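Q: turn this into a model:
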Amino acid sequence: MEIKSTSVLPSRYDDFLYAVICEDGNGTQISVVSALARLDVDPWEEAARLDEMIGARAQKRLISMLDRMSGQNWMDDQKKAVASRLVGLLPTSRARSNPMPGSEVSIELLVCVAIFWGFLLATAALTYNDHKTSAVAESHASITPPVQNPSASSDVRIATD
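A: All right, here's what the predicted structure looks like:
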């Protein structure tokens, strides 16, 4: 007989929820789902809440939960390491840490592109202005008759003796 799962709980959080946090005094592994249940917190709601947070905030929240749920004496480094590992298992955190190639653009690149386009626009504006100025000068030159030297005569006389 085949048994089908009828769970309506989102499976996207399984990696996070079933990750082992630590072992209790009896050698039993404590998972995130069991730790959250011990704190009387709905594991799937909390996973969704943590998944919406930025990594550092989610880590702080997990650290505070670790302090409350386990009777262990955690060192700060251990708590940070466990919280960091667990946050990395959340679907959104994984997507952030493994972006598609080219999907993450740095501020420096954006500034360089903005400077480049600014340079191009300034060059185009100056070139257009220079072209417009020379076109105006040429049109004035074709309208205005050339200035003649008043001492020079336009009549050419041929001397005959």
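
Q: CA only for contacts and neighbour counts going forward, please
A: OK.

Q: what helix or strand is the closest residue in space to Asp15 that isn't next to it in sequence located in?
A: In space, not counting the residues next to it along the chain, Asp15 is nearest to Leu89; the distance is 6.0 Å by Cα to Cα, 6 or more residues apart in numbering. Leu89 belongs to no helix or strand when assigned by DSSP states H and E.

Q: could you list the buried residues of the lengthiest helix in the chain?
A: Taking DSSP state H as the assignment, the helix of the chain that covers the most residues is helix 107-143. Within helix 107-143, no residue is scored as buried using 16 or more other Cα atoms under 10 Å.

Q: this one as well, want them side by side:
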Amino acid sequence: MTVRPDYALSRARYTAFLFTIVGTETRDAQNSGEDITVLTALTRIGIDPWEEAARLAVLPRAEAAQSLAATFVNLPDTRWALGDAAGAARRIVDTLPPLNHRAPPPLGSRIFLSWRFWAAGGLVLALVALNYLRHRA
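A: Just a heads-up that it's a prediction; the model follows:
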């Protein structure tokens, strides 16, 4: 049985970020006084939370915090001063997983490490050997 992408472990690395509390709803909101998480905030404004977390994770931390602060300021049923949003965003961005600074291997080495490359090479050699033996006999 395959796991739906929504429940894949690859998304688990964003759990701390997505479930960090952003703030509390205003008193005149429908759910007045309830805590708002990053997950809730992004969902309310129509942004896929896991895609946004992945996007922010690869940005420099300052740029990610600035983008997240702009999101907080635009949240319905909350009131944010830009300075407050920026401070909260800097704190929350620190919960994103660290960047993997290793560069991907060059294309050539990836091809030679692939089992498909070696399987295709073996198949070609087998066909050449069969053809040679057929013409020799």
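
Q: which stretch of structure 2 lines up against the longest helix of structure 1?
A: Under TM-score structural alignment, there is no match for helix 107-143 of structure 1 anywhere in structure 2.

Q: report the distance from that helix to the chain centre.
A: The chain centroid and the centroid of helix 107-143 of structure 1 are separated by 32 Å under Cα atoms, centre = their mean, to the nearest Å.

Q: before we move on, back to that, look at the residue nearest to Asp15 of structure 1 and say how many residues are nearby.
A: A count of nearby residues for Leu89 of structure 1, using other Cα atoms under 10 Å, gives 19.

Q: which position in structure 2 pairs with it?
A: Under the alignment defined by TM-score structural alignment, Leu89 of structure 1 corresponds to Thr95 in structure 2.

Q: please report how far that match lies from Thr20 of structure 2.
A: Counting by Cα to Cα, to the nearest Å, the gap from Thr95 of structure 2 to Thr20 of structure 2 is 8 Å.

Q: neighbouring contacts of the longest helix anywhere in structure 2?
A: Taking DSSP H as the assignment, the helix of structure 2 that covers the most residues is helix 115-136. Contacts of helix 115-136 of structure 2 from elsewhere in the structure, counted by Cα atoms under 8 Å, 6 or more residues apart in numbering, are Ile111, Phe112.

Q: strands along structure 2, start to end?
A: Under the criterion DSSP state E, structure 2 contains strands at 21-24, 35-37.

Q: mind putting the ones you listed into a markdown table with distance to Val73 of structure 2 and mean neighbour count?
A: As requested, those are arranged in a markdown table below (distance: least, Cα to Cα, whole Å; neighbours: other Cα atoms under 10 Å):
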| stretch | distance to Val73 of structure 2 | mean neighbour count |
| --- | --- | --- |
| strand 21-24 | 11 | 18 |
| strand 35-37 | 13 | 16 |
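
Q: turn the ones you listed into JSON lines, including distance to Leu56 of structure 2.
A: Rendered in JSON lines, the data for the strands of structure 2 read as follows (distance: least, Cα to Cα, whole Å):
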{"stretch": "strand 21-24", "distance to Leu56 of structure 2": "16"}
{"stretch": "strand 35-37", "distance to Leu56 of structure 2": "16"}
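
Q: and of those strands, who's closest to Arg61 of structure 2?
A: Each of these was checked against Arg61 of structure 2 via Cα to Cα, and the shortest separation belongs to strand 21-24, namely 17.2 Å.

Q: no further questions, thank you.
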